[in-house]
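S.K.: requesting a structural model of the entry that follows:
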Amino acid sequence: MTDDSVAAEGRDGAGPHPDEPHHDGLSTRLNWLRAAVLGANDGIVSTAGLVVGVAGATDSRSALLTAGLAGLMAGSLSMAAGEYVSVSTQRDSEQAALALEREELATTPQAELDELTGLLQDLGITHELAREVAEQLTARDALGAHARVELGIDPDELANPWHAAWASFVSFTVGALLPLLAIVLPPADWRLGVTVVSVLAALSACGLISARLGNAPVRPAVIRNVAGGAIAMAVTYAVGTLLGASGI
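M.R.: Sure, this is the predicted structure:
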């Protein structure tokens, strides 16, 4: 085999493997998908606990519907507001860090180049190669290089608080609709059973999906999810039954 063919083979084998997801933004999309699953999970558990608790006190369809809708709206708006505040704070911190880095690059470029070289050396690269890489990265995009290597921030993919708020609102609402419909649509004698079975099945699916997204063991994730939902419904049903029996 000639040197040219070896080089060609090396070039052909370089880069991302076709069966591995290396495309830009994958981590961000997985995080959003995981957040959506968790938001739906919260909607299922909180609304199921609420309506099952009310069902322990009364079999009035209108009372169940009113409580369920109130819980759905309160929960989805709370999730959206909390996510907006959280992501806005994160974005403000990232923008402040980028602004400081931009100022340092403008006022002390040599010190920043030395810093980037040192950070690359910490990754196991020799000083000579680290210096060469640092110089090339600086020439191409100094702020982007420092943001990614030094700060762990991608300046092109800062989180959007409005997107986060809407994603949380929608995912919570979708999750909350399942126990709400399960408790108000069936006949009175079937409501509790249908709700419990539907909720536990949905929680199993959420546990499975979240485990797959995080490359974690499926069985413990499903068991934790189902057990948490079952306990929440059992406790709220007991409380509702006691309150209903006492006439409160």
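
S.K.: can we go C-alpha only for contacts and neighbour counts from here?
M.R.: OK.

S.K.: any buried residues in stretch 235-248, and which?
M.R.: 236, 237, 238, 239, 240, 241, 243, 244 (16 or more other CA atoms under 10 Å).

S.K.: output these as JSON lines; include the columns distance to residue 175.
M.R.: Below are the buried residues of stretch 235-248 laid out as JSON lines (distance: CA to CA, whole Å):
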{"residue": "236", "distance to residue 175": "18"}
{"residue": "237", "distance to residue 175": "20"}
{"residue": "238", "distance to residue 175": "23"}
{"residue": "239", "distance to residue 175": "23"}
{"residue": "240", "distance to residue 175": "22"}
{"residue": "241", "distance to residue 175": "25"}
{"residue": "243", "distance to residue 175": "27"}
{"residue": "244", "distance to residue 175": "27"}
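
S.K.: which residues touch the residue nearest the centre of the chain?
M.R.: Centroid-nearest residue in the chain, with CA atoms, centre = their mean: residue 35, separated by 2.4 Å. Residue 35 is in contact with residue 168, counting by CA atoms under 8 Å, 6 or more residues apart in numbering.

S.K.: tell me how far whichever strand or helix holds residue 98 lies from the chain's centre.
M.R.: Using DSSP states H and E, residue 98 sits within helix 61-107. In terms of CA atoms, centre = their mean, to the nearest Å, the gap separating the centre of helix 61-107 from the centre of its chain is 12 Å.

S.K.: that helix packs against which elements?
M.R.: Judged by 3 or more CA pairs under 8 Å, 6 or more residues apart in numbering; DSSP states H and E, helix 61-107 is in contact with helix 26-57, helix 127-146, helix 161-184.

S.K.: here's the other one to compare against:
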Amino acid sequence: MNLNIFEFEEELDIAAANDVVKVINENPNAALGLATGETPIGLYQKLVQAYENEQVSFKRVTTYNIDEYAGLGKAHPQSFYSFMKTHLFAKVDLPEGQIHIPNGAALDLEGEVERYEALLKQAGQLDVQILSIGLNGHIGFNEPGRTLHAETHVVPLTEETRQVNSKSFPSLPDVPKQAITMGIGTMIKAKKIVFIAKGEAKAAILKQAFKGPINPLVPGSLLQLHPNLEVYLDVKAAKFLYEG
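M.R.: Take a look at the predicted model:
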């Protein structure tokens, strides 16, 4: 694990985006695993700026989003597709046909799981996977449990996760109770992981994930096994991980 700590969020976002830009420029056909939520928004803003400044092109890139809410179609304003379109897809030269995300509106969720997993296997090893972590240690929507799934699967969302995500919805009852998520096995097979976390609220779980034992009750702890893990934190999130 290579730990990068920044005083200001913008510095963090620039450094993480530069890491992703470097991957794309070295391999214009790069396959990217993408995360959603508040944490990577700044990273996506910096990727858009890099594109606008002609420092990178997404024309030959393919993307694979980690997850999508069950029951939400692409057009739903709270879908992760809508999130990605708002923050990245509509602002760069990434062709629509090279964007991959689970279909949350699929009537047959298990069939959609199989379809998406087949796409990921066809893609092979992702060149870079962007990740963050939930307050309970989840990565993607891989929630804590006695066992974890290696492949794409349907997951029931914990009440804690639904409460955290409810700020993006009109009310808690509007938050879906299930999601389709990429398995941890796919994530940790990526050639490189760009991991970002911000804020004091993440400090305790980051200590468990990166200094504690590898434990399925803290799914993020499995990232300790990755040979090319770049961690980008602000000083508040990192306060239990370094001296000074």
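
S.K.: TM-score for these two?
M.R.: Once superposed, the chains reach a TM-score of 0.21 (TM-score structural alignment, normalised by the length of structure 2), with 83 aligned residues with a CA RMSD of 5.8 Å.

S.K.: surely residue 52 of structure 1 touches residue 192?
M.R.: Yes. Here residue 52 of structure 1 reaches residue 192: they are 7.1 Å apart, a contact under CA atoms under 8 Å.

S.K.: for the two, indicate the residue with more neighbours.
M.R.: Higher neighbour count among residue 52 of structure 1 and residue 192: residue 52, with 30 against 21, using other CA atoms under 10 Å.

S.K.: for that one, which non-adjacent residue is spatially closest?
M.R.: Spatially, and ignoring its direct neighbours in sequence, residue 52 of structure 1 is nearest to residue 237 (5.4 Å; CA to CA, 6 or more residues apart in numbering).

S.K.: the host helix or strand of the one you found to helix 26-57, inter-axis angle?
M.R.: Using DSSP H and E, residue 237 of structure 1 sits in helix 218-246. Put simply, helix 218-246 of structure 1 runs at 30 degrees to helix 26-57, going by axes from the mean of the first three to the mean of the last three CA atoms, to 10 degrees.

S.K.: between the buried residues of stretch 235-248 of structure 1, which is closest to residue 96 of structure 1?
M.R.: Comparing the buried residues of stretch 235-248 of structure 1 against residue 96 of structure 1 with CA to CA places residue 236 closest, at 44.7 Å.

S.K.: list the contacts for the residue nearest to residue 52 of structure 1?
M.R.: 49, 52, 53, 54, 55, 56.

S.K.: by neighbours, which of those residues wins?
M.R.: Using other CA under 10 Å as the neighbour criterion, residue 52 leads the contacts of residue 237 of structure 1 with 30 neighbours.

S.K.: ok, that residue - contacts?
M.R.: Neighbouring residues of residue 52 of structure 1 by CA under 8 Å, 6+ apart: 183, 192, 233, 236, 237, 240.

S.K.: how close does the closest residue in space to residue 224 of structure 1 that isn't next to it in sequence sit to residue 111 of structure 1?
M.R.: Closest residue to residue 224 of structure 1 apart from its sequence neighbours, by CA to CA, 6+ apart: residue 207 at 7.9 Å. With distances taken as CA to CA, to the nearest Å, residue 207 of structure 1 is found 48 Å from residue 111 of structure 1.

S.K.: so which of these two has more stuff around it?
M.R.: Taking other CA under 10 Å, residue 207 of structure 1 and residue 111 do not tie; residue 207 has more neighbours (24 against 12).

S.K.: just checking, the residue nearest to residue 224 of structure 1 touches residue 222?
M.R.: Yes. Using CA under 8 Å, residue 207 of structure 1 is in contact with residue 222, at 4.4 Å.

S.K.: count the neighbours of residue 75 of structure 1 for me.
M.R.: Neighbours of residue 75 of structure 1 (other CA under 10 Å): 21.

S.K.: one more: residue 121 of structure 2?
M.R.: Residues contacting residue 121 of structure 2 under the criterion other CA under 10 Å number 12.

S.K.: repeat for residue 48 of structure 2
M.R.: Counted with other CA under 10 Å, the neighbours of residue 48 of structure 2 add up to 23.

S.K.: can you say which helix or strand has it in it?
M.R.: Per DSSP H and E: helix 41-52 holds residue 48 of structure 2.

S.K.: sorry, back to before: ok, which of the helices and strands packed on helix 61-107 of structure 1 comes nearest residue 11 of structure 1?
M.R.: Once these are compared by CA to CA, helix 127-146 is nearest, at 19.8 Å.

S.K.: in the closest one, which residues are buried?
M.R.: Buried, per 16+ other CA under 10 Å, within helix 127-146 of structure 1: 130, 131, 133, 134, 135, 137, 138, 142, 143, 144, 145, 146.

S.K.: looking at the residues you listed, which is nearest residue 77 of structure 1?
M.R.: Distances from residue 77 of structure 1 to those, taken by CA to CA, are shortest for residue 144, at 35.4 Å.
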